Each structure stands twice: as structure tokens, then as C-alpha cells.
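Visitor: Fold the following and give me the result.
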Amino acid sequence: MNRPDLIRFCVAPLLGLAAAPAFAQPPAVAPTLPAPAPPVIAPPALVTPPPVPIPTPSAAQQVWLNNWLKGGAEQGLMARSKATSSLASDALISAVLDRAKALSTGRVDTADFLNIWALRPAAFDPRPGLARAIAEDRLPQWAAGLTPPYSGYDGLRRGLSNYERIRDAGGWPVLTAKSAPDAVRKRLAIEDKTVQPGEKLVDALQRAQRRYGLNPTGLLDARTLKELNVPVEDRIGAIMANMERWRWMPRQLPVNRVQVNIAAAVLTVFEGDQPVTSMRAVTGAPDNATPMLTSSIHSIVVNPPWNVPSSIAKKELWPKGRTALLRQGYKIVGTPETGERIVQPAGPSSALGRLKFDFNNPFAVYLHDTPARAKFSSYDRLASHGCIRLEKPVPLAELMLQDDPKLSGQVQSLIDTGKTQRVQLPKEVAVYLLYWTAFSSSNGTMNFRSDPYGWDKLLAQKIEASSRRLDPMAAPAATIASKD
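Guide: So this is what the prediction gives:
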């Protein structure tokens, strides 16, 4: 799905804006001569500091930098593009600065992001660091500090190398429901080195299904076949896309935070930079994508009403008719002349459940409870209008309020009052909505999730296009094709 200009609203404002007061006309006064205009004082010109001068690298340093530039494919900055020549002088420095910025903040320029990719990397100037590294002859240490300092990124880098080896060896065969057990076992062993020749096929299939986020039945069903038959090129593209998203992340995450993996529909709470609890979630359906973003949860609304967004009301509720809506407990606010909207009052059947976790963002998405619990037992949980439904909202609220002596342990009591009220958190909690479709286990095994929004393939294409356009070390497309 590619809808870069879509801004989706999960909830309308609680109350409409009050009518603007009417202002009386000022009394007539005798005309007066205009006062002399004050002198125009031009604002001080913005002075751009001169760029940091880069020392001329020694001959040995130039060799090292050229070899470093040839490693772009190892960092997921290009797929089949390979370095073909060495650079010298200003061209070398320009390429090194470009590569340093790509490794630190991403290969794709933010101007080429979809609007819904609202996670933006911080600005980064590589010139001062490069100048010091050349002057102090510490280029390897400087280069090592450019990539994201996370084990998640390193795991993807190792996985990329492994899957490129699989690709260069010919990939894997396409399976069918009639494939022989030995053929299935051989296919599984390409990605899972723990598969043994005499191992029960059901056990090997269950491991694969867990890696793909599927129900581990141990059966070669249609969903499992589909994942096993994803081309290795697409797996490489997914790894590249996820490495790029890691480069968009801040170099130091808040130690206390909430992270949502949109693609896996899982929420994890971190305290002291360690995961302390996780829960299943329901995230946006493919036609109502949950955006990638970062913000801070500032308050919780207890017993929230639901102001139905006009898009949902038009498509799903108004066709039922006014009588049916009123019978189902909805309220119709406003008049046909001024505009009508649908409100679902707070209560056990409210679509927002009993709790809503608010954080500022341009998409008006949030975390919330839900009375529809059945979806949490499913392995396919991308079904919302863009907001994130929570499996365990009350424990999450208790965690966030545990430092407030008046509210700690009182969440259920607040709910039981039936009263709608907003509770400010004693301390805002960082929240990250992320799209991780490829990640490495602690043993180095790659895990994949489906790409429900089509963002992996799109981002991998953007990475490759940017590399060919900006990276002088990348071979042109015609050269690449001739080597395949």
C-alpha cells in the first residue's frame, strides 16, 4: 500500500468548538493622520559557519578509505551494486562524507520518505569527526562509530551476509503441498542450520513457523508454504529495509519506553533499558496503516467516549441508518444544518474500551483498550483503523502510574466509577511505533514477518536507487546485470 498523503484520524475531538462570539462594531471616530512609520531595521544576516576543513589523507589512509567504501553492500546500502574503482582527492572525501552520513542517518533522504514514515533521523555532520580521524590517524575507530550501536543492527548485518551467500549459491527451490519430506527438510536446512537429517519434520516446521510469526502447527499449510517460497532476493530486501530503519533511530534510546512492533503487532515495555513485559496488540490493517513515529505518552483517559471519525462513520455506520445506530447506543450530535457526527458513549461496549493512552502526533493515533478480545488469540492481528489495541491495558496503566502515590494500584477503581476523566502521568513515557519485519535471534537465526504495508520492497528500491545516484563506488545497473 502506498498512500503517502493519507492522514488518518482515529478519534475526533471530544467536544465541538464553541461558536465564535460576535464582536460589536467600534464607534466611529474622527480620522487621524497616520503615525510616521518606524524605521525598518533589517534582521541580522544568518552567518553560515565555514565547513570544517578536511586534512589531506595520507597515501595509506586513502587506500584504507577506498577499501572501506567498497564495503557498502555489507551495510545494506546497496544490493547487487559493487564497488568498481578507487577514488582520489576531492572525489574520495566527498564519497566518504556521503557514506558516513548514509551509515549514520540513512541512505534515503527524508524528502523521499512517505508521510506516514514519521520517524525522522537527527541531523548529522560527518565533517568534524572525519577531520579528527584523519589528523589523529584513527579512521577505523571513526568508521566503527558511524553505524547504529544496537545488537539488532549487528544481527541484521550478519543475517544480510548469510542471505547473500544463499542467493549467490542459487537460493532455494519452490515447494508445493506435494513436496517430499526430504525436500522440505532440505529446504528448511538452508535457513536453519540446526535441522538434522533424521529429525522429525514437524519439529523443523514448527521452528520455521515461529521464525515467520505463524501458528506453529508443524503442518506444511498454505501460509507456511507461502513464507518458505518467498524469494531470497525479497528476504535480502527486507533485511536492507530494516537496517535502514535502524539508521533512523536515535543513537541513545530512553531507558524507560514503550515500543510497538507494528508488523508483528506486539507491544514491549522497557524499564532501565530492559524489557519487563510484553503483550499482543492489534495494529492497522493494510488499508489503514499504523504510522511509524516517536512521541511521549502524557496521559490516560479513563472510560473514554469514542468520537467516530467521519471516514469510519460514512463507510461503516451511517449506512446502518439512524434508528439502528441509536438502538446500538450511539449518539448523533449536531444538526443536519450544522453537521452531524456520531459519538459512542463511554461504557463496556465502547470501541475504545476503558482506557486510552494519549500521545501527541499528527495522525491522531493512540493506544487503547477494546471490548473485542478474540483477535488477540490470532496470529494475524493487523485489523485496526490505525490505532493500537492492547491485550493488557490495565497492567500497562498501572506500570505508568506506579510512581504516583495517589493513583498507584487504583486504575481498576477509577474504571469502576464509570466517570470519564483524564489522568496525567507522573512522568511522560516515550513511545516508539516501529515497523520491524526482519530481526535476528540471539543465536543468529533470522526471523521474518510479512510486509503487510509493502514498505520493505519500496524502501529497498529507494535504497538501491539512492546508492546508484549518490554513491560513485556503486556499479551502474548495466554492469551489475552483466555480472549476475
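Visitor: contacts and neighbour counts: CA atoms only from here.
Guide: Noted.
Visitor: tell me, what residue is most central in this protein?
Guide: Nearest to the centroid of the C-alpha atoms of the chain, with distances taken as CA atoms, centre = their mean, sits Leu434, at 2.7 Å.
Visitor: Distance-wise, check that one relative to Tyr153.
Guide: 14 Å (CA to CA, to the nearest Å).
Visitor: Same question for Asn256.
Guide: Distance from Asn256 to Tyr153, by CA to CA: 20 Å.
Visitor: Which one of these two is surrounded by more residues?
Guide: Each of Asn256 and Tyr153 has its neighbours counted (other CA atoms under 10 Å); Tyr153 has more, 22 against 17.
Visitor: where does the helix or strand that one falls within sit relative to the chain's centre, distance-wise?
Guide: In the assignment (DSSP states H and E), Tyr153 maps to helix 151-168. Centre-to-centre, helix 151-168 and its host chain are 20 Å apart (CA atoms, centre = their mean, to the nearest Å).
Visitor: Now do whichever helix or strand comes after that helix against helix 151-168, angle only.
Guide: Of the helices and strands lying after helix 151-168 in sequence (DSSP H and E), the nearest is helix 181-191. Here helix 181-191 runs at an angle of 130 degrees relative to helix 151-168 (axes from the mean of the first three to the mean of the last three CA atoms, to 10 degrees).
Visitor: I'd like the structure of this one too, to check against the first:
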Amino acid sequence: MMVFKLSPTLLTALAIAAPAVAQVPVTPPAPASTPIPLVQPQRPLPTLTAAQQRQLATLIANDEVAQGLSNKPRTDLDRLDAASLVRVALDHAIAVHSGRLMPSDFQRDWGIRPTAFDPLPGFADAVARDRLAAWVRSLPPPYQGYDTLVEGLGRYRRIAAAGGWPTLTVAPTYGSSGAAVARLRERLAIEDPELTGTGDRFDAALLEAVRRAQRRYGLNPAGQVGAQTLAALNVPVEQRVQQIMANLERWRWLPPTLDRRRVQVNIAAAVLTAFDGDRPIMSMRAVTGRPGNETPMLVSQISSIVINPPWNVPSSIATKELWPKERANPGYLKRNGFRVIETPDGGKRLQQASEQSALGRFKFDFPNDFAVYLHDTPARSGFSKFDRLASHGCVRLEKPEDLAKLLMATTPDWQPEAIDAAVAAGKTVRAKMAEPVSVYLLYWSAFAGADGQVGFREDPYGWDGKLAATVQRRSDAQALAAK
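Guide: Presented below is the predicted three-dimensional model:
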């Protein structure tokens, strides 16, 4: 399997986006594309030798657990007849390559769908050349981030098998001593191989271990063991395993290659990264959707940037938030730059002028079914927070002007001076990009760096548990169907 390297800085320090992949531009898959079903019965299947049958049964039993498709190793494969085992192998190939979910399992806001994959030609060739082990190794997504997360899954399962970790009830402080400090040291050492020293004193080595843990969990790395740090440390290891399984499944939904020029947003971490091939060239904080106004996962292309955009207020926001404010404080809408526009059906909608627009000075458009986009914002205080899930679903950007100039670098008419002049003029302008840039909105709540350390974020939308349970349920159903 091809492995594509990514800067350890991005994976370990930022841990914010899908890792680097081959620099082969492709068109993102249409949202409606879905994996093909199991191989049609009328297609001829290869015949296995007895030795191949035994080998294949062992390979699949081990790989299904290793790839996070199930927590329970299958024990029935060596009892299946050859034809049934071949069908199980082909189903396993689809699951590892493109995901275990069926089309009906996807929520609407899980807007990424895996590309179609037919495993039969590759499997038939592997049988003919007696290369089944190599075929199984070739199935997973070709990303280093996936591979390191698979390794992380094995590590956390070993931690679970050894009894997990202790629950912390007391938050010791730097310089203190006692049983609570010893318990904290024991807990941190289970995940952190860098932690050195022993004993019950909260020393400098333990302080740095606390800070490393806080960075892994996306918390303020101040070294103080507060309520948030305790809560993160007390998440059961079984839940961490479930998180990793869910994120492995999401990796399998990505296209075989990602476009060379691309923008990626990690929704759960609320961070945007711009890539040129396998190289991250810009990163910034973002504000993503609060629970209840989730930012969807999707793949699209940014083809234009609106400078000084007005804000056409979605009816849901107008109804829930703005009209009530006007009724409570007459004149609120006018004072904040909103215009009331009559609609053809006799209704009313709101538009906020560009001078006071909640979209700031830049709006990055890309076609999608969710009416979301990337944009500037005059509300800057949100970027200083570690918890930045606060929008209505769109993605607010810390440095939108920098991103606009980066994306327009290949557009002769929109070099930095022209962008500055358009912003200063204050008029709304749609600037078309000479080369569209792909955008990926992704939900990574567990990710592993090249050093093997797994970083976690909270599962703000509750998607991890549901997804991991669905993967396990589908795996159990497939095992039952094969008997």
C-alpha cells in the first residue's frame, strides 16, 4: 500500500485536518455516489484452494478487528464453504475500502459519500497469483493518517484489555504531594510514554505531561488540572476506542486522492488548513456550528469570493432571533443595518447591508445542499476561545483576508492590491477565481500523529457513538448472513 507522508508538525501540534495524500488532482465525487452492493450472483467467482481458504479465513478474521469494523473477532469463517467465504471476503473488501455503512445509514448532514468500488477483479487476480495477503493489505484508504489511527486503535484496545485507567476525583496542583498526585501520574503514564519520574510529588515532569494531555484533548495547555482536564482524563478507554472506530469509518468515505490545492476544515477542532499537495501552507482558527446547528461534512469547490458581501438572513435565523429582537426593541433591525425585503409570495426576508454584515468582508462560496460557506466575521472574540463551536452552521474564519489572497494567487485580475482596493471601496463584488480550489469539511474527533500519539476532541454533535454502533451492527448482520 502506498503511504503518503505528512509533516509531524501538522499531525502532532495542530492535529487539525486530513493528512497529505498523493498530489493527483481529481474531481470530488458527487454526493449521491454510494458503494456498489455485494458482487452480483451471476458473476463468476474465483475458486480457492484449500490452503487459500484457510489463509483467507485467518486474514479476514484478523483484519476486521484491526481495521475497526468490529470489536469482536469472527470465529465462524473456517467453517464456511469456499463460495460463502469468497462472498465474505468481497464484502470485507468493500467495507475496508469504502466503509461499512449502507446508504440508508447516512444522516443528511454526513454529506460525504464513498466512491463506488468493485473488489472482484483485484481479488480474482490475487487468487490467481496466490497473493491474498498483499490484496488484503491493499484495501484500506491510502492515507498515513488512517494507518496511524489503526495503530492507535490497537494501542487503546491493549489499554482496555489491561484494565483501562483509574478515575480521578481530585485535582492536585503543581508542587503538591500525596495520593492524588500519584494517581494522576499513573493515569497520564498510560497514554504518555514521554512521562518520566515516579513518586507522589507534582513536579516539573508531571506538569509537562499535564500540558501534553491538554494539547491532545484540545484544551488550554496551562498545566492546571481543572474540571475540563479531569473530565477528559476520565473518559473511559472503551469510549476512546469507539471514537477511533468512528473516525476510521469516516476516512473510508474520502475519495482515493484529494486535490492538490485544497482547503480542509476540521469541524470538531474548529480549525482550517490550506494545502498544496502534501504540504500545509496556511492554518487558522475557525468557528464551526454549535450543536443543534451542525456544520455538515461535505466535499465541494470554491470558485468565487464575494468581497463586502451582504448577508441574506436565513429564514430560520430571522424567525428565531431577529424578528423577536425587533418586536422587543423597535428599530433594532434598522440600527443594525438590516433591510426588510418583500418576497414574491407576500412574505418578508431580511438582508444586512455589507457595511454591517455579519459575514464581514469576505465570503467564500461553494455549491452544496446545506447553504453553508466560509466567511469573515466582525465578532473576533470567538477565536480566542478553545471551544469554538458557536455558529449557525457556516464556518467563520480567523484570517479570511489571508485565505482570499492565497486562493487568488493564480488569478491575474485579483492580486493583493486589487483585493485591498475592492475591500476599501465598500461595494459588493464577486471575484471569480481562475482555478477553483477544493474544500473539504471533515469531522475528525480522533487523529494520530506520526509519533503514535492519538489526539481527541469532544464529540460535540454526538456522531461518534451513533456511527461506531452502526458499523458494529452492520458487521454483526453480515456475519449472521454468512452463516
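Visitor: picking that back up, so which residues make contact with the helix holding Tyr153 of structure 1?
Guide: Counting by CA atoms under 8 Å, 6 or more residues apart in numbering, helix 151-168 of structure 1 makes contact with 74-76, 172, 190, 232-233, 235-236, 239-240, 242-243, 246, 438-441, 444-446, all of which sit outside it.
Visitor: Filter these down to just the ones in helices.
Guide: Ile190, Val232, Glu233, Arg235, Ile236, Ile239, Met240, Asn242, Met243, Trp246 (DSSP state H).
Visitor: export the residues you listed to TSV and tack on distance to Val266 of structure 1 and neighbour count?
Guide: Below are these laid out as TSV (distance: CA to CA, whole Å; neighbours: other CA atoms under 10 Å):
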residue	distance to Val266 of structure 1	neighbour count
Ile190	28	14
Val232	26	18
Glu233	26	15
Arg235	21	22
Ile236	23	26
Ile239	19	30
Met240	22	30
Asn242	17	24
Met243	20	28
Trp246	18	25
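Visitor: which of the residues you listed lies closest to Pro49 of structure 1?
Guide: Trp246 (30.3 Å; CA to CA).
Visitor: which residue packs closest to the counterpart of that closest one in structure 2, ignoring adjacent ones?
Guide: Applying TM-score structural alignment, one finds that Trp246 of structure 1 aligns to Trp251 in structure 2. Leaving aside its chain neighbours, Trp251 of structure 2 sits nearest to Tyr146 (6.6 Å; criterion: CA to CA, 6 or more residues apart in numbering).
Visitor: That neighbour -> structure 1?
Guide: Match for Tyr146 of structure 2 (TM-score structural alignment): Tyr153.
Visitor: One more: Ser316 of structure 2?
Guide: Match for Ser316 of structure 2 (TM-score structural alignment): Ser311.
Visitor: all strands of the stretch 201-350 of structure 2, in order?
Guide: 261-266, 271-276, 279-289, 298-307, 311-312, 338-342, 348-352 (DSSP state E, counting those that start in this stretch).
Visitor: mind putting these in CSV, distance to His392 of structure 2 included?
Guide: Supplementary listing: these in CSV, determined by distance: least, CA to CA, whole Å:
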stretch, distance to His392 of structure 2
strand 261-266, 16
strand 271-276, 16
strand 279-289, 5
strand 298-307, 16
strand 311-312, 13
strand 338-342, 18
strand 348-352, 16
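Visitor: Out of these, flag the one nearest Ser384 of structure 2.
Guide: Comparison of the strands of the stretch 201-350 of structure 2 against Ser384 of structure 2 by CA to CA identifies strand 279-289 as nearest, at 8.7 Å.
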